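> What follows is a predicted protein model with its sequence.
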Amino acid sequence: MKKIGSFLVMLVLFSFLLSGCYYFSAKKEMRNADKLINELKAAGGETLAPYEYCSAGDFFVVSQIEFNEKDFKASKQFAERSKSAAEAGLTKAKKK
C-alpha cells in the first residue's frame, strides 16, 4: 500500500513539473514571437510582407488565448508558428 501511495505522489509531482515546463517554454516562445512581430512591423512588414505579418499576428493571438486557457502545449505550438511566419516576413521584407 505504501508503494502505491508513493507512486501516486511521484506521478502527481511529475505531472506538475511537466506542465510547469510547458508553461515556461510557452512563455519564452511567446516573448520571442512578440519580439519578431515587432521587428517585422518596424521593417515595414505590413506592406512588404502582408500575408506573413497577418499570419504571425493571428497565430500570436491564438497562442495568447491558449495560454490564458492554460493549454500551454498548444500555446507554445502557436507561438512557434507565429515566430516562423514573422521570420519569413522579415526575410521577405529585407529582400525588397
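Received, thanks.

> switch to C-alpha atoms for all contacts and neighbour counts from now on
Fine.

> which one's the longest helix in this structure?
The longest helix of the chain (DSSP state H) is helix 2-42.

> Going by contacts, tell me the helices and strands next to that helix.
Under the contact criterion of 3 or more C-alpha pairs under 8 Å, 6 or more residues apart in numbering; DSSP states H and E, helix 2-42 touches helix 50-68, helix 72-95.

> Got another one to weigh against that:
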Amino acid sequence: MSLQTYWENRLEAEYHAQIEEAERYEAELEAEKSRIDEAAKNGDELMIEAINDAVGALSDDDLELQWLAFGSGAWDKLSEFRDKAIEVVAKRNLKNEYGNYN
C-alpha cells in the first residue's frame, strides 16, 4: 500500500467518522429537545425557566414581554420561538458531551 493510498484511506475514514458523529449528535439533539419539551409541558419549572431564559436571549424586544406565556401553558402560541428556545436548551445540555458541536 502506497503512502498516498494510506493517506486517502485515512482521510476517508475520518470523513465517515465525522458524518457518523454528526448523525449521532442530531439524533441525540432531537431526543433531548423532545425530553425538554415534554418535561416543560408536564410543569417542570426548571425546564420552563430554562426555555424562558433562552427565549429572552433569542427574541426581539417585544417578544421578551411575552415570555410568561410559556410558563402559563400557552404552548401553541409563539411555537417557533419556543422550539428555537428548546433547541438552545438542548444544545446547552449536550455541550458537555459534544462541546460546541453544530
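Great, that's in hand. Computed from a prediction, not measured in an experiment: that's the story for all the values here.

> can you tell me which of the helices and strands packed on helix 2-42 of structure 1 comes nearest to Leu8 of structure 1?
Across the helices and strands packed on helix 2-42 of structure 1, the minimum distance to Leu8 of structure 1, taken as C-alpha to C-alpha, is reached by helix 72-95, at 23.4 Å.

> on that earlier part again, please identify the deepest-packed of the helices and strands packed on helix 2-42 of structure 1.
helix 72-95 (a mean of 22; mean count of other C-alpha atoms under 10 Å).

> Can you give the contact residues for it?
19, 22-23, 25-27, 29-30, 32-34, 36-37, 39-40, 43-45, 48-50, 52-53, 55-60, 62-67 (C-alpha atoms under 8 Å, 6 or more residues apart in numbering).

> Might you report the residue contacts of Tyr53 of structure 1?
Going by C-alpha under 8 Å, 6+ apart, the list of residues near Tyr53 of structure 1 reads Ile37, Leu40, Lys41, Gly45, Glu46, Ala85, Ala86, Gly89.

> one more time with 6 Å
For Tyr53 of structure 1, the contacting residues are Gly45, Glu46, by C-alpha atoms under 6 Å, 6 or more residues apart in numbering.

> Could you do the one 5 residues further on as well?
Shown here is Asp58 of structure 1, which makes no contacts under the criterion C-alpha under 6 Å, 6+ apart.

> how does it look with 10 Å?
Contacts were defined as C-alpha atoms under 10 Å, 6 or more residues apart in numbering; by that measure Asp58 of structure 1 touches Glu52, Gln64, Phe78, Ala79, Arg81, Ser82.

> do the same with Val12 of structure 1
Taking C-alpha under 10 Å, 6+ apart, we find Val12 of structure 1 in contact with Ser6, Leu18.

> I'd like to know which of the helices and strands packed on helix 2-42 of structure 1 lies nearest to Gly5 of structure 1.
Using C-alpha to C-alpha, the nearest of those to Gly5 of structure 1 is helix 72-95, at 28.3 Å.
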